[in-house]
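**Q** sequence? don't have it. structure:
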């Protein structure tokens, strides 16, 4: 299990920008202008700009495995998987975030014709890091649930073979969990099954 990143684990430029967010708030237009020029990515949180910690090799490989598997199975369907380069805008909370993987039913809906912000994923995948796991499970999930199209959520551990799946039901959200390489996750929103062996293909655990 890796430890959460410390303050000095972040590059100096990121730490300086982080300090600046404490003393002032940014308009959405200011954030977008900064994001277009910045070397690293950051979230917009209703006036605050919060740098996103750099990801581990294991995190990136898991995200790649999931996106590759989705792209293969969904290539001849109306569903489109997208990687973490695209920003998701959540209007109700005025948040701009970067999920690890999103799937759209048909053409993604752009936010006011911006080519870098979308509004309507049906499925979201987050690969968990020690520093963001609580945020992904709680605050971010609550914000995601305000998206009308959103109906399925996967939380993927990177330090063990374990996945949590939340699916939207008439009475609320149903949690199922999966462990081991033999399990398969049925995804109602896209009518396919995601193999745990494919998620963790090539991943070595200590």
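**A** Done, it's in. Since the model is a prediction, treat every value here as computed from it, not as a measurement.
**Q** contacts, neighbours, all on C-alpha from now
**A** Fine.
**Q** which parts of this protein are strands?
**A** Listed in chain order, the strands found in the chain under DSSP state E are 42-45, 48-51, 79-82, 87-90, 95-97, 101-105, 117-118, 123-127, 152-156, 162-169, 172-179, 184-187, 192-195.
**Q** now the helices: where do they sit in this structure?
**A** Defined through DSSP state H, the helices belonging to the chain, from first to last, are 12-23, 28-37, 57-73, 133-137, 139-144, 196-199.
**Q** out of those helices, which is closest to residue 101?
**A** Smallest distance to residue 101 across the helices of the chain (C-alpha to C-alpha): 6.6 Å, for helix 57-73.
**Q** the structure to be compared is supplied as follows:
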């Protein structure tokens, strides 16, 4: 029987992570490779990630909030997670490996991570006081599930269509879906005469 792996504290994990070539998450005291670290990201996933960083980064420039990539960890009750994008509105030390106030979390869904991101990681994020909004972004359709913290707890709404915009007053800006999905093509809705639709056409690019 294999020996049980010794569990790490957050401090031990971050010190250990600096010596690794790939990004890990700390889950219940045990370092675990992220799916993206094991398999890489598809072009669709990477396109949406870059689009979101560009769109939000430009709108947030000069303000108190800014985008962070999955190189930055978000600390949860189970350890650490690496969302595709977080919007940091705190003031962490510039050598910190974790966010200070991740007000918005964005997970770009893929076939291999959809179930995990929609359930396990979502519930961990919702327990963080700093997190006010969570976006689960579909890459197979121009669709985003928006989870928002309200007075009575969390609620969600689905926003779909390249002509739609997600208002995020929690960080003082909005995110047009045409920009989020720029450069991707999607299958047309049933009954449409078009074989596919391009986000760049909707966005006027």
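**A** Structure received. Predicted model, so just to flag it, every value in this text is computed and none were measured.
**Q** turn the strands of structure 1 into JSON lines, columns for mean neighbour count and distance to residue 206 of structure 1.
**A** Putting the strands of structure 1 into JSON lines (neighbours: other C-alpha atoms under 10 Å; distance: least, C-alpha to C-alpha, whole Å) gives the following:
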{"stretch": "strand 42-45", "mean neighbour count": "20", "distance to residue 206 of structure 1": "30"}
{"stretch": "strand 48-51", "mean neighbour count": "20", "distance to residue 206 of structure 1": "29"}
{"stretch": "strand 79-82", "mean neighbour count": "19", "distance to residue 206 of structure 1": "30"}
{"stretch": "strand 87-90", "mean neighbour count": "22", "distance to residue 206 of structure 1": "33"}
{"stretch": "strand 95-97", "mean neighbour count": "21", "distance to residue 206 of structure 1": "31"}
{"stretch": "strand 101-105", "mean neighbour count": "22", "distance to residue 206 of structure 1": "25"}
{"stretch": "strand 117-118", "mean neighbour count": "20", "distance to residue 206 of structure 1": "37"}
{"stretch": "strand 123-127", "mean neighbour count": "22", "distance to residue 206 of structure 1": "18"}
{"stretch": "strand 152-156", "mean neighbour count": "24", "distance to residue 206 of structure 1": "17"}
{"stretch": "strand 162-169", "mean neighbour count": "17", "distance to residue 206 of structure 1": "15"}
{"stretch": "strand 172-179", "mean neighbour count": "13", "distance to residue 206 of structure 1": "17"}
{"stretch": "strand 184-187", "mean neighbour count": "16", "distance to residue 206 of structure 1": "23"}
{"stretch": "strand 192-195", "mean neighbour count": "16", "distance to residue 206 of structure 1": "22"}
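**Q** let me have those strands in JSON lines, extended by distance to residue 137 of structure 1.
**A** Written out in JSON lines, the entries for the strands of structure 1 read as follows (distance: least, C-alpha to C-alpha, whole Å):
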{"stretch": "strand 42-45", "distance to residue 137 of structure 1": "17"}
{"stretch": "strand 48-51", "distance to residue 137 of structure 1": "18"}
{"stretch": "strand 79-82", "distance to residue 137 of structure 1": "21"}
{"stretch": "strand 87-90", "distance to residue 137 of structure 1": "16"}
{"stretch": "strand 95-97", "distance to residue 137 of structure 1": "14"}
{"stretch": "strand 101-105", "distance to residue 137 of structure 1": "16"}
{"stretch": "strand 117-118", "distance to residue 137 of structure 1": "21"}
{"stretch": "strand 123-127", "distance to residue 137 of structure 1": "9"}
{"stretch": "strand 152-156", "distance to residue 137 of structure 1": "8"}
{"stretch": "strand 162-169", "distance to residue 137 of structure 1": "10"}
{"stretch": "strand 172-179", "distance to residue 137 of structure 1": "12"}
{"stretch": "strand 184-187", "distance to residue 137 of structure 1": "19"}
{"stretch": "strand 192-195", "distance to residue 137 of structure 1": "20"}
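**Q** right, and those strands - which one's nearest residue 18 of structure 1?
**A** Nearest to residue 18 of structure 1 among the strands of structure 1 is strand 48-51; the distance by C-alpha to C-alpha comes to 6.6 Å.
**Q** for residue 59 of structure 1, list the residues it contacts.
**A** Under the criterion of C-alpha atoms under 8 Å, 6 or more residues apart in numbering, the neighbours of residue 59 of structure 1 are 127-129, 158.
**Q** any chance of those residues in CSV, plus distance to residue 40 of structure 1?
**A** Output for the contacts of residue 59 of structure 1, formatted as CSV (distance: C-alpha to C-alpha, whole Å):
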residue, distance to residue 40 of structure 1
127, 18
128, 19
129, 17
158, 22
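**Q** list the contacts of the counterpart of residue 86 of structure 1 in structure 2.
**A** For residue 86 of structure 1, the aligned position in structure 2 is occupied by residue 72, per TM-score structural alignment. Applying C-alpha under 8 Å, 6+ apart, we find residue 72 of structure 2 in contact with 82, 97-99.
**Q** which among these gets closest to residue 170 of structure 2?
**A** residue 99 (16.8 Å).
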